[in-house]
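Q: below is the sequence, then the predicted model.
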Amino acid sequence: MPRRPSLCLALLLLFSLPHAVLADFSLDLPDGERLDVRVWGEDNTGPLFVWLINQYGETEGPHNLARRLAERNATVWQVDLLDSLLLQRSNEVVRNLDGAPVAALLHEAVDSGRGPIVVTTCDRMTVPLLRGLRAWQEEATDMNAVAGGILFFPNLYRGTPVAGEEPELLGIVSATNMPLAILQPELGTNRPRLEALLATLHRAGSPAYGWLVDSVRDYYLLRSVEPEAVELEAMGGPIPFDVTRAILDTPTQLLAATRLLAQTPRPDRPAPLDEEAEAPVLPAFGLVERPAYDPPGYDLVDARGVRHQHTESLGRVTLVNFWATWCPPCVHEIPSMNRLAAAYPEDEFAIVSINFRESPAHVLNFMEDVNVDFPVLMDEDGAVSGEWRVFAFPSSFLLDRQGRVRYSVNTAIEWDTDEVREVIDRLRAEDTY
């Protein structure tokens, strides 16, 4: 345990740093809108980070990172696009944001004479970031004036697909050829898709780089003892050791990525954009009927050490549910799943849940507080979730008595409803052959 004393001291410093020099300003946009910009390290001479606040609003984590960057001679412009533009904080709004506001910020950054200039953000806000980079390219006179973008756990997909189908990347990904650095949490939901994302960017001409952030999940930068946003409640409570270490490493990673991007050649023109591929995909709600197909199956040990295989589902209707304890909707639907399981004989209907990349000890501890009346299988490396093409949590699949997928759900629902029971009863009544 020799590293803990120094880490604890660093953590104390992290949350007690003196405020860097602040000099806020507003940027008027051509359409009459205005962006409010908070500046950290105004008098510094190092790189300039244009930081887009995440879709859930300001949190203390990014502010602390901005302070620490300012302590290392960087300047940070933090902008909450949704707040400045009076837009709703929703996935759909973020996916529909155009790049004009970000492009205006980049023009202002270039005019400031600072550099190198990098734009950074996380999650779905990476969509307007890429659109802004491309919009800036279309108007720029010097393509080398902006070094590129740094993306934390990006979500660049058109929307949540029907459970069991692969998500589609938005068209802007195939139209991005500026240098990018992607910092992907090792335990993040989209970790298995990082290589495909990088390949798409490379085909577009982007010299994109990818780094794995060890032992953390998505949203680690937004961890807080008492989150202000309801959507981040699952990120609350004591901050784990690995998250603290990753947060403390982030300024060094940002500065190193900036140096790399600044040395990377930039294109002389933007890549072509497929406008049709920019249209978001609307989410599918509730039970979605699927053409019958054989799923990849599973052979996993549950939290108590008992092995379970997909063949156990043969002869009875089975609900296979993919979930995680850090997912509030997943936890919310457990009681209704318990009630649904209790309504049928075990040889007629069963529920099997598959936990995504958590440890048996953690799940058993969770089950001391939350009653779970069905087996919890441990997908500790996420391989089974990937084979089933799970994109969002929770995702569920309703199997017929032949073990084939007949319905899927990509959101949390109330499971003990007449609608669900009618579907289960219909599948129970079908002939096995």
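A: Done, it's in. The structure presented is a predicted model; accordingly, all values stated were derived computationally and were not measured. Numbering: from 1, shown residues only.
Q: drop to CA atoms for contacts and neighbour counts, all remaining ones
A: Will do.
Q: can you tell me the centre-most residue of this structure?
A: Central residue of the chain (CA atoms, centre = their mean): residue 123, 4.8 Å from the mean position.
Q: I'd assumed residue 155 was in contact with that residue.
A: Yes - using CA atoms under 8 Å, residue 123 is in contact with residue 155, at 4.9 Å.
Q: what number of residues lie near the spatially closest residue to the residue nearest to the centre of the chain that is not a sequence neighbour?
A: Leaving aside its sequence neighbours, residue 123 sits nearest to residue 154 (CA to CA, 6 or more residues apart in numbering; 4.4 Å). By other CA atoms under 10 Å, the residues close to residue 154 number 21.
Q: would you agree residue 154 is in contact with residue 124?
A: Yes - using CA under 8 Å, residue 154 is in contact with residue 124, at 6.2 Å.
Q: could you verify that residue 353 is part of a helix?
A: No - membership of residue 353 in a helix is not supported by DSSP: H, G, I helix; E, B strand; the rest coil, which gives strand.
Q: one more to weigh against that first structure:
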Amino acid sequence: MRFYLCLLSLLVAPVFASELAEPLFLDTGAEIPIERYSGADAAHTRVLWLPSEEGLQSRELAVARELAATGPSVWAADLHTAYFLAAARTSLEQVPVEDVVSLIEAAAADVQQLFLFTSGRGAALALQAARAWQLEHPGSERLAGAVLVHPNLQKGLPEPGEPPSYRPVTTATNLPIYLFQPGLSAKRWHLSDLARGLASGGSDLFQHFLPSVSDGFMNREQPDDAERAMNQQMPALIARAVRLLEPYAGPRQAPALVGSDDVDAEAGLAAGLRPYTGDPAPPELNLPGLQGETFDLQSYEGRVVLVNFWATWCPPCVHEIPSLGRLQEQFEEQGFSVLAVDVGEDEVTVRRFLEKRPVAFPVLLDLAGEAVNAWNVSAFPTNFLIDAQGRIRYSYYGALEWDAPEVVAIVKKLLAEMHEPAR
């Protein structure tokens, strides 16, 4: 079990590969459309490209084509078309693992080494199928490793304030893994937890930080300049990841799987503010603001406080800013305050953002992610509503309309408690 950290910056010129799209008929009876891209090293190495929950997108297929031009052949499997799936958070839960095992068998049949590639929630399906294939082929060296881009291996949506839990396959994986993690992502702050889980099964794990992009950057319909630049680099970066993993391939026995790897496909976001079920005592929150002052949550005792964890690159966070301002304006004189904690961004970035979208509430800077870890924030935005006695009473993961009647009623209730006689 080894950890490696890779900080690489490469440029790649446009290249082209031959391609052939046709259905692949599996032993299980499934029919999977495959985009095939040939490479000069096709007889030795193949990359089986599995989609994220969003399905195969034209931008990532362009990356797959250019990856083939660096040497390996690439098979891109269109699982969403095969199973008539819409792009959705739980779409890949509908794909039978045994079909992906059969797909791995077909892809590995005529090459010396097969590597899996996927992103997002595709990681769980890829690792489940890889482990099942290992069980069917004990001691085989053909399945040589996996390249994962911002893998989402969480077991369901975490409750605000609770650390993320990971699917059992996370610790039942021992393939060599190269993991790309964008810096503009809430998952970056829990990457060490995920890395420990993956490595505990025996994986040789390489971590590669991509500081300027966010999760899903390869599939964005309207990428920004940083995402376009990163997409141009990705074929060379993935090719280098494959070459780096090659020496670590070898006979591996699949580790034991502890617990069920099923996920509740019906689980989703709560409809609104929910009573907080964790420890009501909030963690420490003592951070600098944009004017050089320090904000300490303890100094707000006696007021109702909404602590909002956010980032400028997070669209839902940006969406809820106006309603947060309206809520602050409506109740500030009655004892209500908003503390917005920007996570992982420097003062210049936040100031530039606020020049276009000014706010009337304090913005705190958690550049090193100390508060986001202490508060166990796993996604942005995450909100905690604290009463005048300093107790967390409500929480919510996701964007809200903060001046909606049901939210205003809860804030009024907490403000009214300030005037109730002590019991």
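A: Noted; the coordinates are in hand. Just so it is clear, the model here is predicted, and its values are computed rather than measured.
Q: that older thread, what do we get in structure 2 for the residue nearest to residue 123 of structure 1?
A: Applying TM-score structural alignment, one finds that residue 154 of structure 1 aligns to residue 151 in structure 2.
Q: and that match, how far from residue 303 of structure 2?
A: Computed with CA to CA, to the nearest Å, the distance linking residue 151 of structure 2 and residue 303 of structure 2 is 40 Å.
Q: ok, residue 241 of structure 2 next?
A: Here residue 241 of structure 2 is placed at a distance of 52 Å from residue 303 of structure 2 (CA to CA).
Q: list the contacts for the match of residue 154 of structure 1?
A: 118, 119, 120, 121, 122, 123, 124, 179, 181 (CA atoms under 8 Å, 6 or more residues apart in numbering).
Q: what's the most distant pair in those?
A: 124 and 181 (15.8 Å; CA to CA).
Q: who has more neighbours, those two?
A: Set side by side, residue 124 of structure 2 and residue 181 show more neighbours around residue 124, with 26 against 22, by other CA under 10 Å.
Q: counterpart of the more buried one over in structure 1?
A: So residue 124 of structure 2 corresponds to residue 127, using TM-score structural alignment.
Q: please verify my assumption that that match contacts residue 92.
A: No - Residue 127 of structure 1 is beyond contact range of residue 92, at 11.2 Å (criterion: CA under 8 Å).
Q: in the stretch 151-300 of structure 1, which spans are strands?
A: 180-185, 208-213, 288-293, 299-301 (DSSP state E, counting those that start in this stretch).
Q: could you redo those as TSV and give each row distance to residue 108 of structure 1?
A: Below are the strands of the stretch 151-300 of structure 1 laid out as TSV (distance: least, CA to CA, whole Å):
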stretch	distance to residue 108 of structure 1
strand 180-185	20
strand 208-213	25
strand 288-293	47
strand 299-301	54
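Q: pick the most buried one from these.
A: strand 180-185 (a mean of 23; mean count of other CA atoms under 10 Å).
Q: how close does it sit to structure 2?
A: Average distance, strand 180-185 of structure 1 versus aligned residues of structure 2 after superposition (mean CA distance after the TM-score superposition for structure 1): 2.2 Å.
Q: where in structure 1 does stretch 395-403 of structure 2 fall?
A: Using TM-score structural alignment, stretch 395-403 of structure 2 lines up with residues 408-416 of structure 1.
Q: next, the distance between the ends of the matching stretch.
A: 16 Å.
Q: show me what counts as buried in that stretch.
A: Buried positions in stretch 408-416 of structure 1, judged by neighbour count with 16 or more other CA atoms under 10 Å: 408, 409, 410, 411, 412, 413, 415, 416.
Q: burial count for residue 220 of structure 2?
A: Residue 220 of structure 2 has 16 nearby residues by other CA under 10 Å.
Q: residue 416 of structure 2 too?
A: Neighbours of residue 416 of structure 2 (other CA under 10 Å): 11.
Q: from residue 336 of structure 2, how far off is it?
A: From residue 416 of structure 2 to residue 336 of structure 2 the distance is 11 Å (CA to CA).
Q: with residue 50 of structure 2 instead?
A: From residue 50 of structure 2 to residue 336 of structure 2 the distance is 48 Å (CA to CA).
Q: again with residue 236 of structure 2
A: Counting by CA to CA, the gap from residue 236 of structure 2 to residue 336 of structure 2 is 52 Å.
Q: shouldn't residue 207 of structure 2 be in contact with residue 188?
A: No - shown here, residue 207 of structure 2 and residue 188 do not form a contact pair, counting by CA under 8 Å, at 11.0 Å.
Q: joint contacts of those two?
A: residue 181.
Q: quick one on the thing from earlier: quick one: the match of residue 124 of structure 2 is in a helix?
A: Yes - if the criterion is three-state DSSP, then residue 127 of structure 1 is within a helix.
Q: contacting residues around the nearest residue to it once chain neighbours are set aside?
A: Closest residue to residue 127 of structure 1 apart from its sequence neighbours, by CA to CA, 6+ apart: residue 156 at 5.9 Å. Neighbouring residues of residue 156 of structure 1 by CA under 8 Å, 6+ apart: 123, 124, 126, 127, 169, 170, 173.
Q: run the last query once more with 7 Å
A: Residues near residue 156 of structure 1 by CA atoms under 7 Å, 6 or more residues apart in numbering: 124, 126, 127, 169, 170.
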